[in-house]
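Trainee: Predicted coordinates and the sequence they were generated for:
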Amino acid sequence: MNKYETITLEHLLWINIVQTRHVMNRLWERKMKDTHLTTEKFAIIHELLCLGGESTPHNLAKRIVFEPHSISAMLSRMEKDGLITKTKDLKKKHMVRIKLTQKAIELFPEALNTSLEIFTDLMKGVPREEKIRLTESLTHIRNKALTISPKKDKKLTPFKYT
C-alpha cells in the first residue's frame, strides 16, 4: 500500500460523493437517452414546476445550485430543445421570463418515474432511518458549502420528503 491509499475520512467521503454522482448520472443518461433530458435540465424543469411553470433566470438561479451563467447556457439549450420559451417581460423590458412548454410538462412525469426507479433500486435494502440520516448529512454538507461559496444569496427550495 502506498502513502496515497491512506486518506482522511473527509477525503474518502468526497471521493464517494463524486463517484456516486458520476455513476448515478451515467445511469440517468442511459435511461433518458431518447428524451435528451439531462439531470440539469430535469432539475430546472422541476424547479420551474415548483415556481408554477414560469420564472425569471435570476429567480431560478437563486433557487438552484447551478451558477447563473450555467443556468443561462442551459436555458438557451432548453429553448432550442423546445422545453422552455423565453419572452421579454412587458413591465420591465430588460427582464426575460422563462416558461415551460407543454413538451417539458409532458416529459417530466416520465423523467421523474425513471429517476425514482433508478434511485429506488439503488437504495433498496437501505433502512429508512439510514436514508433520512444520509439526506440530513448531505443537506448539512451542501448548506455548509453554500455558506463558504462566493455566491451566498441562494434560497434553495425547501423540499420535504414522504
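Mentor: Right, received. Where do you want to start? Numbers count the residues shown, from 1 in each chain.

Trainee: only C-alpha atoms for contact and neighbour calcs from this point on.
Mentor: Will do.

Trainee: how close does the residue nearest to the spatial centre of the chain sit to L112?
Mentor: With distances taken as CA atoms, centre = their mean, A43 lies nearest the centre of the chain, 3.9 Å away. As defined by CA to CA, to the nearest Å, A43 lies at a distance of 10 Å from L112.

Trainee: Below is an additional structure, to be compared with the one above:
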Amino acid sequence: MGNNSTNYGKRELWALLSQAANALSRAADNELRPVGITMMQAAVLFFVKNSKAPATPAEISRWLFREPHTVSQLLIRMERQGLIRKAKDLEKKNLVRVTLTEKGEEAFQHQTEMRVIGKILSSLSPEECDKLGACLKKLRDEAIKELDARPRRLPFP
C-alpha cells in the first residue's frame, strides 16, 4: 500500500490516528510549556471551565478516560501549582468539587489562544474539518461503548 493511497487498512488507520494524536499532543505541550502546564492539565482546565455543573474528580476521570488514582494525582499537582481548588461539597460531604483559581483561569485563557492547534488544523478545509470531526466523534462513541464507560456529560459534542 503506497503512501498516496487513500484506501487505508484498519492497522494503517490506527497507526495514523495514534501518530497524529501523539504529534498534536507534543506540539501542544511544546506551546504550553512556557505557561507551565501540560496538555493533560489543559484538558482538565477545559473540562472544569466548560462543565455546566461543578466538576468532580470522578467526572474528570471518566471524561479523560483515566483511572481515578491517576486523575487524583494530577489534581493534587494542579492544586499545588495553584491552578485549581478542591473543596468538599456542602450538601454531600463525601463529594469534592473542582474549580479554577485565577491562575487556572489565566492558563485556560492561554490554552484557548494556542496558535499551534489552529495552524495545524488550518491545513484542512472547512469541509475536511467537518468530516474529520464527525469521524472522530463516531470513533470516540464506539470506543466508549467498548469501554462501557460513557461520561455522564461532555462539554462538547
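Mentor: Now that the structure is in, tell me what you want to look at. Everything numeric in this text was worked out from a predicted model, so none of it was measured.

Trainee: The longest helix anywhere in the first structure vs the second structure, average offset?
Mentor: Looking across the first structure with DSSP state H, the single longest helix is helix 9-31. When the second structure is superposed, helix 9-31 of the first structure averages 1.2 Å from its matched positions, counting by mean CA distance after the TM-score superposition for the first structure.

Trainee: just stretch 131-142 of the first structure next, same as before
Mentor: Mean deviation for stretch 131-142 of the first structure: 0.8 Å (mean CA distance after the TM-score superposition for the first structure).

Trainee: Please work out which residues of the second structure line up with that stretch.
Mentor: Counting by TM-score structural alignment, stretch 131-142 of the first structure falls onto residues 129-140 of the second structure.

Trainee: Stretch 92-103 of the first structure now?
Mentor: Taking TM-score structural alignment, stretch 92-103 of the first structure hits residues 92-103 over in the second structure.

Trainee: Start and end of that stretch, how far apart?
Mentor: End-to-end distance of stretch 92-103 of the second structure (CA to CA): 27 Å.

Trainee: Now do that stretch: everything it contacts.
Mentor: Stretch 92-103 of the second structure has contacts (CA atoms under 8 Å, 6 or more residues apart in numbering) with 45, 48-49, 54-57, 82-89.

Trainee: Repeat the analysis, applying 6 Å as the threshold.
Mentor: Residues outside stretch 92-103 of the second structure that contact it (CA atoms under 6 Å, 6 or more residues apart in numbering): A55, T56, L83, I84, R85, K86, A87, K88, D89.

Trainee: rewinding a little: if I look at the residue nearest to the centre of the first structure, how far off is N25 of the first structure?
Mentor: Distance, A43 of the first structure to N25 of the first structure, by CA to CA: 13 Å.

Trainee: How about P158 of the first structure?
Mentor: Going from P158 of the first structure to N25 of the first structure by CA to CA gives 23 Å.

Trainee: Compare these two and say which is more crowded by neighbours.
Mentor: The neighbour comparison of P158 of the first structure against N25 (other CA atoms under 10 Å) goes to N25, with 14 against 6.

Trainee: What distance do you get for I44 of the first structure to K155 of the first structure?
Mentor: For I44 of the first structure, the distance to K155 of the first structure (CA to CA) stands at 15 Å.

Trainee: An error on my part: the question was meant for C50 of the first structure.
Mentor: Distance, C50 of the first structure to K155 of the first structure, using CA to CA: 13 Å.

Trainee: thinking again about what came up before, residues of the match of stretch 92-103 of the first structure that come out buried?
Mentor: V96, R97, V98, T99, L100 (16 or more other CA atoms under 10 Å).

Trainee: and if you look at stretch 136-148 of the first structure?
Mentor: By neighbour count with 16+ other CA under 10 Å, stretch 136-148 of the first structure contains no buried residues.

Trainee: for it, the distance to its chain's centre please.
Mentor: Distance, stretch centre to chain centre, for stretch 136-148 of the first structure: 15 Å (CA atoms, centre = their mean, to the nearest Å).

Trainee: All the strands of the first structure, residue numbers only.
Mentor: Assigned by DSSP state E, the strands in the first structure fall at 54-55, 84-88, 96-100.
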